[in-house]
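Asks: kindly return the folded structure for what I paste below:
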Amino acid sequence: MVTAVGKGRNVVVVTKKYQITIPEEVRKGPGTKPGDKIVFIKTGKGYLLMKVEDLLDEMCRVTEDIEEVSEAVRESFKRAIEELEKQEDS
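Replies: Model (predicted):
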């Protein structure tokens, strides 16, 4: 799950040790709990916070989608080549 800080009420202060407290509304969205690893993903408009395990799940889903599309393209090319070969034989 991706969480974005919104509505301007989720402003935090960075401590001298560069630490922040994640607002309750933000941490409850993805079910964040102590010990979870969070990744900050740079976007064109700022940063997204995402649990590492959710990022890995998303990457696996995208990889599966890419594999499905690649297989469909391979099959389409295979059919096109077979059709061209049939036309050449006739």
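
Asks: please make it C-alpha for all contacts and neighbour counts, starting now.
Replies: Will do.

Asks: which parts of the helix ranked longest in the chain are buried?
Replies: For the chain, the helix that runs over the most residues, judged by DSSP state H, is helix 52-89. Under the neighbour-count criterion of 16 or more other Cα atoms under 10 Å, helix 52-89 has residue 55 buried.

Asks: run the chain-centre distance for the helix or strand residue 50 falls within.
Replies: Taking DSSP states H and E as the definition, one finds residue 50 inside strand 46-51. Put simply, strand 46-51 sits 10 Å off its chain's centre (Cα atoms, centre = their mean, to the nearest Å).

Asks: what does it contact?
Replies: If you take Cα atoms under 8 Å, 6 or more residues apart in numbering as the criterion, strand 46-51 is touched by 1-4, 30, 32, 36-42.

Asks: list buried residues within those residues.
Replies: By neighbour count, with 16+ other Cα under 10 Å, the contacts of strand 46-51 hold 3, 32 as buried.

Asks: following up with a second sequence; could you model it the same way so I can compare the two?
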Amino acid sequence: MSSSDGAETTRVTDKGQTTIPQELRKKFGIEPGDEVVWTEGDEGLTLRKKADLPHYGIAAEGMTDEEAELVAEELVEEMDELQKPDVDR
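Replies: From the prediction side, this is the model:
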């Protein structure tokens, strides 16, 4: 169910399961079998698709999953920044 602020509402089952709305699964490329990451923050929970670490060429030997995930996120942010139009450079 979509609200006026663009938020989606779903129910949690007795087993703790919920459904990610189809529109959001399509928008964020979440497919059956994909892993998602739940993060607790000051404003509540956030959900995002887990980064495909081998896709980013990360050598994660000796890193915890959390450390490798942070490195992947930083690389994605840097790549996004590099792909922005060259307006101020």
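
Asks: after superposition, what is the TM-score?
Replies: Overlay of the two chains. TM-score (TM-score structural alignment, normalised by the length of structure 2): 0.51; 57 aligned residues with a Cα RMSD of 2.8 Å.

Asks: still on that earlier bit, which residue numbers in structure 2 go with the strand holding residue 50 of structure 1?
Replies: Using TM-score structural alignment, strand 46-51 of structure 1 lines up with residues 44-49 of structure 2.

Asks: superposed on structure 1, what's the mean shift for the matching stretch?
Replies: Comparing stretch 44-49 of structure 2 with its match in structure 1 after superposition yields a mean distance of 1.3 Å (mean Cα distance after the TM-score superposition for structure 1).

Asks: before we move on, the earlier item: now, the contacts of strand 46-51 of structure 1 that are in strands?
Replies: Judged by DSSP state E, strands contain the following of the contacts of strand 46-51 of structure 1: 2, 3, 38, 39, 40, 41, 42.

Asks: measure the residue nearest to the last one when sequence neighbours are not counted to residue 11 of structure 1 for me?
Replies: When you say that, I think you mean residue 42 of structure 1. In space, and not counting its chain neighbours, residue 42 of structure 1 is closest to residue 48: 6.6 Å by Cα to Cα, 6 or more residues apart in numbering. According to Cα to Cα, to the nearest Å, residue 48 of structure 1 stands 14 Å off from residue 11 of structure 1.

Asks: now residue 26 of structure 1
Replies: Going from residue 26 of structure 1 to residue 11 of structure 1 by Cα to Cα gives 11 Å.

Asks: who's more crowded, those two?
Replies: Per other Cα atoms under 10 Å, whichever of residue 26 of structure 1 and residue 11 has more neighbours is residue 26, with 16 against 13.

Asks: counterpart of the more buried one over in structure 2?
Replies: Superposed on structure 2 with TM-score structural alignment, residue 26 of structure 1 falls opposite residue 24.

Asks: mind checking the SS state of its match?
Replies: Of the three states, residue 24 of structure 2 takes helix according to DSSP: H, G, I helix; E, B strand; the rest coil.

Asks: count the residues that sit near residue 48 of structure 1.
Replies: For residue 48 of structure 1, the count of nearby residues is 15 (other Cα under 10 Å).
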